[in-house]
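Undergrad: My questions are about this predicted structure, shown below with the sequence.
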Amino acid sequence: MSLTQEASERIRDAIVSGKFEFGERLSEEQIARALGMSKAPVRAAFMELRDMGLVTIVPQAGTYVFTPSRKDVEEMSQFRAMLEKEALQMALVRNRSGLVQQLSAAISQMDHAIESGDRLRYSTADSAFHRVILQIAGNRYLEKAYDLTATALAALRARLQSGEGDYWHRSYAEHTRMRDLIDQGEFDAAHALLQEHILIINRSLALPDTNTQIRQKAQLRSDQECQELLLQSQG
């Protein structure tokens, strides 16, 4: 793994898990110190994370964790719902039994995460569940399109997990029900539940109408706190 990849993964995981807050300023120099590397790979990592939609780079001002508005979330979730609906239809035709098997494996990981109280592990398993549908669909362009919003939405789901006490159990029940409906051949019901499961984020997250209502935070964390958060993000 290159230093740029390492920096990108550490920062990405800290954002997705909610350790770095929306609008938080990220210091290239501070993160480089925390990771024990030069600023060059961190700078390159910021560019990668910008392309994922996770950070905003403001010239002469700095790099900030992305700050989604309600409209952003609605558009991202609607886009994802359309892609996953098509991907599920394709996956059912290509390999229904393999789909059920791999969805079950992801559900097993969710189960372990809930038992251990590991939110990051649950988020990873949640993402893996949906990724299975895209992979079995077998269309690489569909998967590339999905990647445009997948990481940002994972970050939003992580905040939803921390804000609702029953989120894990409801989410787990919905994933399990989807798998069962597919296994039983109830495809219309599976499609409907998938759409509801994705779009519920629009009603569950309290977000402003526009990005301008979210203030960027100029205050940086201490070097020690930054280092701890980045190390924790790797589990």
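TA: Noted; the coordinates are in hand. Numbers count the residues shown, from 1 in each chain.
Undergrad: going forward, measure contacts and count neighbours with C-alpha atoms only.
TA: Noted.
Undergrad: all strands of the protein, in order?
TA: Using DSSP state E, the strands found in the chain span residues 25-26, 55-58, 62-65.
Undergrad: what sits up against the second one?
TA: What it means is strand 55-58. 46, 49-50, 63-66 (Cα atoms under 8 Å, 6 or more residues apart in numbering).
Undergrad: let's bring in a second one:
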Amino acid sequence: MTDDLTLNMDAYLPLRDVVFNTLREAILKGDLKPGERLMELQLAAKLGVSRTPIREAIRMLEQEGLAVTMPRKGAEVAKMTLKDMEDVLEIREALDELAVKIACDKISEKELQKLLEVKDQFENSTKTGDVKMIAEMDVKFHDVIFESTGNPKLVTLLNNLREQIYRYRVEYIKNPDNYPVLIAEHNAIAEGLKNRDKEAATLAMHKHVKNQAVAVKSVIQCQDEAENE
């Protein structure tokens, strides 16, 4: 287990969430490796907390697909598999395309202006090299679209799915070569919504999700090959 694991305290969050955010970031940065065991006692000692917030945080990690409990072994950092990635992105593609179709009809001028602002904020964030910030701005861009559908049930489904795809989103965003593509895709999605062109907006969203799937698939295959060497 990494020696760099320290609690990122936030006075406004419950301890469970602080532990969750700390472990989540360690997994996404690669400080906690796929297959590495998440032992409650060891983590509690390292972070200076009781086992209860550790246990709760691990459950939250499992909901995001970042951890998995193995029979007779306990919890460990989940490995990224092609099957998991394909399953999650298959659902995301369908729901994102549905959301952008609905948004073409329902997005208000105020929401559209907010989308354009967030689109520019995302582009600016790609110049910082801060992967966490870039990922958060990408999430924010999509959240504006989701909220503009006016369909809370769809938003709930998409929010639940968002947690499961966050890991894949980060893997995609780690590579700066992908930034021009992401910026162009966001521009195309926003332009389709601005013109209320369902066909153009849906096609742009389809390409957006597909390109991510192709890139992350390559990352997973490279990791698998490295493990088998």
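TA: All right, it came through fine. As the structure is a computational prediction, the values presented were derived from the model and not from experiment.
Undergrad: quick one on the thing from earlier: can you name the two of the contacts of strand 55-58 of structure 1 that sit furthest apart?
TA: Greatest spatial distance in the contacts of strand 55-58 of structure 1: Phe46 and Phe66, 11.7 Å, computed using Cα to Cα.
Undergrad: where's the most centrally placed residue in structure 1 relative to Ala192 of structure 1, distance?
TA: Against the mean C-alpha coordinate of structure 1, by Cα atoms, centre = their mean, the closest residue is Ala154 at 1.5 Å. Using Cα to Cα, to the nearest Å, Ala154 of structure 1 is found at 21 Å from Ala192 of structure 1.
Undergrad: swap in Ala137 of structure 1?
TA: Separation of Ala137 of structure 1 from Ala192 of structure 1 (Cα to Cα): 18 Å.
Undergrad: Need the counterpart of Ala190 of structure 1 in structure 2.
TA: Ala190 of structure 1 maps onto Ala201 of structure 2 when the alignment is built from TM-score structural alignment.
Undergrad: Once you drop chain neighbours, what's closest to that match?
TA: In space, and not counting its chain neighbours, Ala201 of structure 2 is closest to Gly192: 4.3 Å by Cα to Cα, 6 or more residues apart in numbering.
Undergrad: Could you count how many residues lie near the residue mapped onto the one you found from structure 1?
TA: Aligned by TM-score structural alignment, Gly192 of structure 2 pairs with Leu181 of structure 1. Leu181 of structure 1 sits with 17 neighbouring residues when counted by other Cα atoms under 10 Å.
Undergrad: isn't Leu181 of structure 1 right up against Ala190?
TA: Yes: counting by Cα atoms under 8 Å, Ala190 is a contact partner of Leu181 of structure 1 at 5.5 Å.
Undergrad: which residue packs closest to Ser8 of structure 1, ignoring adjacent ones?
TA: Nearest to Ser8 of structure 1 is Ala45, by Cα to Cα, 6+ apart, at 4.6 Å.
Undergrad: wait, isn't that neighbour in contact with Gln5?
TA: Yes: here Ala45 of structure 1 reaches Gln5: they are 7.0 Å apart, a contact under Cα under 8 Å.
Undergrad: returning to that earlier point: now check the residue nearest to the centre of structure 1 against structure 2: what is it aligned to?
TA: Aligned counterpart of Ala154 of structure 1 in structure 2: Tyr166 (TM-score structural alignment).
Undergrad: Now do the same contact list for that match.
TA: Counted by Cα under 8 Å, 6+ apart, Tyr166 of structure 2 has contacts Glu64.
Undergrad: hmm, back to that, distance of the residue nearest to the centre of structure 1 from Leu160 of structure 1?
TA: On the measure of Cα to Cα, Ala154 of structure 1 and Leu160 of structure 1 end up 10 Å apart.
Undergrad: list the helices and strands the helix ranked longest in structure 2 packs on?
TA: As assigned by DSSP state H, the longest helix anywhere in structure 2 is helix 198-228. When contacts are defined as 3 or more Cα pairs under 8 Å, 6 or more residues apart in numbering; DSSP states H and E, helix 198-228 of structure 2 packs onto helix 82-106, helix 152-173, helix 179-194.
Undergrad: centre of the chain versus that helix, how much separation?
TA: On the basis of Cα atoms, centre = their mean, to the nearest Å, helix 198-228 of structure 2 sits 13 Å off its chain's mean C-alpha point.
Undergrad: do stretch 88-107 of structure 2 as well
TA: Averaged C-alpha coordinates place stretch 88-107 of structure 2 at 16 Å from its chain's average position (Cα atoms, centre = their mean).
Undergrad: now swap in stretch 141-154 of structure 2 and tell me
TA: What separates the centre of stretch 141-154 of structure 2 from the centre of its chain is 16 Å, taken as Cα atoms, centre = their mean.
Undergrad: residues of that stretch that come out buried?
TA: 141-149, 154 (16 or more other Cα atoms under 10 Å).
Undergrad: same question, stretch 183-194 of structure 2
TA: Buried, per 16+ other Cα under 10 Å, within stretch 183-194 of structure 2: 183, 185-194.
Undergrad: Next: stretch 117-124 of structure 1.
TA: By neighbour count on 16+ other Cα under 10 Å, the buried set for stretch 117-124 of structure 1 is 119-124.
Undergrad: Quick check: Phe22 of structure 1 touching Leu54?
TA: No: with contact defined as Cα under 8 Å, Phe22 of structure 1 does not count as touching Leu54 (9.3 Å).
Undergrad: Which neighbours do the two have in common?
TA: Counting by Cα under 8 Å, 6+ apart, the residues touching both Phe22 of structure 1 and Leu54 are 65-66.
Undergrad: Tell me which of the two has more neighbours.
TA: Neighbour tally, Phe22 of structure 1 and Leu54, criterion other Cα under 10 Å: the higher count belongs to Leu54, 25 against 21.
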